[in-house]
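Asks: When you get a sec, could you give me coordinates for this:
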Amino acid sequence: MKRFIFYWLPVLLVAGGIFYSSATPYQKQDMRPTLSHYLDHTMIADFFSSAGFEYAGEEVSVQALGPAGFVEFLIRKLAHFSVYFLLAFLLYRALRFTFNRGKTFILSFILTVAYAASDEIHQHFTSGRSPHVEDVMIDATGGLAGLIIAVLIYWRHFRRTTH
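Replies: Below is the predicted model of the structure:
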């Protein structure tokens, strides 16, 4: 029971947080009014004036989204990367007792990407939210980074304890 609580409960809490966030309509998550209040619009517009790209068929730039919308976009994508970094790291941590390193890495990555894809499908049914393959790609990249860090930490830890 202690092993479950210590290793699997964090995985379930992160997955549950992702599910809850996906079930929340965009209107309740909109950060633009708060960001508009606290951001220096001129500084953001000047700093990111040359930044612009296409994401999911839409232009992402300060000019297209406004300073608050642009910053919100960056925060949301960083959140995607970060939460799946954490999920993959925790999955690796929990699964490493069951499988060898290679299988643990692969299974953790597959589970992370599968959860990211199911999360985007879940968003399709939530008001004001839309699924994007690009988000799954960010999630997968975050997951891969989390797994690389997990492997390095556990490799270093176990190398140190065996020498």
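
Asks: Please make it C-alpha for all contacts and neighbour counts, starting now.
Replies: Fine.

Asks: List the buried residues of the lengthiest helix in the chain.
Replies: With residue count as the measure and DSSP state H as the assignment, the chain has helix 62-95 as its longest helix. Using 16 or more other CA atoms under 10 Å as the test for burial, helix 62-95 gives 62-63, 66-73, 80-95.

Asks: Stretch 119-136 too?
Replies: D119, E120, I121, H122, Q123, H124, R129, P131, H132, D135, V136.

Asks: CSV for these, including secondary structure and distance to G102?
Replies: Shown next, in CSV, are those (DSSP: H, G, I helix; E, B strand; the rest coil; distance: CA to CA, whole Å):
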residue, secondary structure, distance to G102
D119, helix, 26
E120, helix, 27
I121, helix, 29
H122, helix, 30
Q123, helix, 32
H124, helix, 34
R129, coil, 36
P131, coil, 31
H132, coil, 29
D135, helix, 26
V136, helix, 23
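
Asks: and this one, so I can compare the two:
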Amino acid sequence: MKKVFYIFLSILCLCFIFFNSSQNGKESNVRSNNVVEKVITDIKESDISIPTISKAHINRKEFNLVIRKFAHGFEFGMLSIILFRVFSFFVLNKNNAMIYSLFLVLIAAVSDEFFQLYISGRNSSIKDVVIDFTGGVIGIIVIRTLILIKNKYMNRSIKNIITLL
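Replies: Sure thing, here's the model as predicted:
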């Protein structure tokens, strides 16, 4: 059942990525500008000190670009985590699962940029493929780190139980 769930989740994630890419430049910009305005409002209303962002003047255009690139990296990071889980069910070697996941993330990133060539107001960039793939690599690092931590504490708990016996 877990296999089916993660396969479905990976397809859903890919659909989400390509849905976002299918929006024309204006629609996409409106969505990211809404996020930027919300973040800026929250920063201005908070007591948080962010040295790189002056509360008096925030360059919305640059901040919008940062938010958009971060979102791209995050989407592909999530995709790599989900794909790693899928391949972990079918491949015994976790390193192979990692390689297969990153390979599919790279294919998805290149396909996504190719797809954007045909969307009004959108463009394609090698830099975006690098950002997407980097997000995928970070996702793999996160999931592998979490697995290592889980295994470390799980082994410690098992050793404690065995010692008590």
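
Asks: The longest helix of structure 1 packs against which elements?
Replies: Helices and strands touching helix 62-95 of structure 1, by 3 or more CA pairs under 8 Å, 6 or more residues apart in numbering; DSSP states H and E, are helix 9-23, helix 32-38, helix 41-47, helix 101-124, helix 133-162.

Asks: so which of those helices gets nearest Y55 of structure 1?
Replies: helix 133-162 (7.4 Å; CA to CA).

Asks: still on that earlier bit, report the angle between the longest helix of structure 1 and helix 133-162.
Replies: The directions of helix 62-95 of structure 1 and helix 133-162 differ by 40 degrees, with axes from the mean of the first three to the mean of the last three CA atoms, to 10 degrees as the criterion.

Asks: so how far is helix 62-95 of structure 1 off the chain centroid?
Replies: 5 Å (CA atoms, centre = their mean, to the nearest Å).

Asks: so that helix versus helix 101-124, what angle?
Replies: 140 degrees.

Asks: and the most centrally placed residue in structure 1, what does it touch?
Replies: Residue closest to the average C-alpha location in structure 1 (CA atoms, centre = their mean): H80, at 2.5 Å. If a contact means CA atoms under 8 Å, 6 or more residues apart in numbering, then H80 of structure 1 has D135, I138, D139, G142 as its contacts.

Asks: Scan the residues you listed and report the most crowded one.
Replies: For these, the largest number of neighbours (other CA atoms under 10 Å) sits with D139, at 28 neighbours.

Asks: counterpart of that residue in structure 2?
Replies: D139 of structure 1 maps onto D132 of structure 2 when the alignment is built from TM-score structural alignment.

Asks: From the buried residues of stretch 119-136 of structure 1, pick the one nearest M31 of structure 1.
Replies: Once CA to CA is applied, the member of the buried residues of stretch 119-136 of structure 1 that ends up nearest M31 of structure 1 is R129, at 14.3 Å.

Asks: What separation is there between K38 of structure 2 and S21 of structure 2?
Replies: 22 Å (CA to CA, to the nearest Å).

Asks: ditto for N34 of structure 2
Replies: 17 Å.

Asks: Same check on M1 of structure 2?
Replies: For M1 of structure 2, the distance to S21 of structure 2 - CA to CA - is 30 Å.
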